[in-house]
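Visitor: Below is the sequence, then the predicted model.
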Amino acid sequence: MRATIDGTVIAEAPEEELVSIEGNWYFPPSAVVPGALTESPTAYTCPWKGAAQYWDVVTPGGVRKDGAWSYPDIKPSAVERVGRDFAGYVAFSPGVTVGD
């Protein structure tokens, strides 16, 4: 699976390495292209996953503010709910195409 913006690959990994949660594909941190994400100050806390880290997505065409997010320190109950540890995995906002 790939995450792309205007043909630029942001992340890529086999589907079996991704985690699907609430309609979003979460990529392992190692699947993200180096330099594609920069930390955003945007704050958000999911009631069942915990505090999110938002990321700006950087491509040759520009920066997509808050185009990605992850949960660096997920709640233990979230691992039980999903059935897998997804701490640090990265999901992408609309505007980033995720598919084969």
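Guide: That came through fine. Because the structure is predicted, anything quoted here is derived from the model rather than measured.

Visitor: rest of the way, CA atoms for contacts and neighbours
Guide: Fine.

Visitor: where's the residue lying closest to Pro41 once chain neighbours are set aside, which helix or strand?
Guide: Counting by C-alpha to C-alpha, 6 or more residues apart in numbering, the nearest residue to Pro41 once its immediate chain neighbours are dropped is Tyr54, at 7.1 Å. Assigning secondary structure by DSSP states H and E places Tyr54 in strand 50-59.

Visitor: ditto for Val79
Guide: Assignment of secondary structure by DSSP H and E places Val79 within helix 76-82.

Visitor: alright, now check it against this:
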Amino acid sequence: MKGFRRRRPAAPPQPEAPQAPSFPPAALVLDALGRKCPIPIIMLAERIREVPLGAIIAVQADDVAARTDIPAWCRMKSQTFVREETLPQGWSFHIKRDY
């Protein structure tokens, strides 16, 4: 068959790159950088009621104890620990106010 060209098989579809989960922005950010345990927890406990129910409050801290203390506080107080984000100078802990 003259003039007949074979078609190349279509390339298999490329898997989509996984997208980072979308989180709502923090309604309030507490700066506890440079403060040692238990100050980040005290700041969180004092100010969490300033955000509406279902909103996010972020605590920025550089004390390594905060990495275990803040999630533990959330479990004790029935708040939702959303995520931990690494900052150049420490971490940002995101907590959803549940009550």
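Guide: Looks like it arrived, so ask away. Bear in mind that the values here come from a model prediction, so they are computed numbers and not experimental data.

Visitor: where does the TM-score land?
Guide: Taking TM-score structural alignment, normalised by the length of the second structure as the basis, the two superposed chains have a TM-score of 0.29; 51 aligned residues with a C-alpha RMSD of 4.4 Å.

Visitor: picking that back up, against Arg64 of the first structure, how distant is the residue nearest to Pro41 of the first structure?
Guide: In this structure, Tyr54 of the first structure and Arg64 of the first structure are separated by 11 Å, where distance is defined by C-alpha to C-alpha, to the nearest Å.

Visitor: The two - which one has more neighbours?
Guide: Set side by side, Tyr54 of the first structure and Arg64 give different neighbour counts by other C-alpha atoms under 10 Å, the larger being at Tyr54 (24 against 17).

Visitor: Could you pull up the contacting residues of that one?
Guide: With contacts taken as C-alpha atoms under 8 Å, 6 or more residues apart in numbering, Tyr54 of the first structure has the following neighbours: 39-43, 66-70.

Visitor: buried subset of those residues?
Guide: 40, 66-70 (16 or more other C-alpha atoms under 10 Å).

Visitor: Now do the buried residues in the helix ranked longest in the second structure.
Guide: Counting residues, the longest helix found in the second structure (DSSP state H) is helix 66-76. Along helix 66-76 of the second structure, the positions that meet the burial threshold by neighbour count (16+ other C-alpha under 10 Å) are 66-67, 70-71, 73-74.

Visitor: do the same with stretch 45-63 of the first structure
Guide: Those would be 49-59, for stretch 45-63 of the first structure by 16+ other C-alpha under 10 Å.
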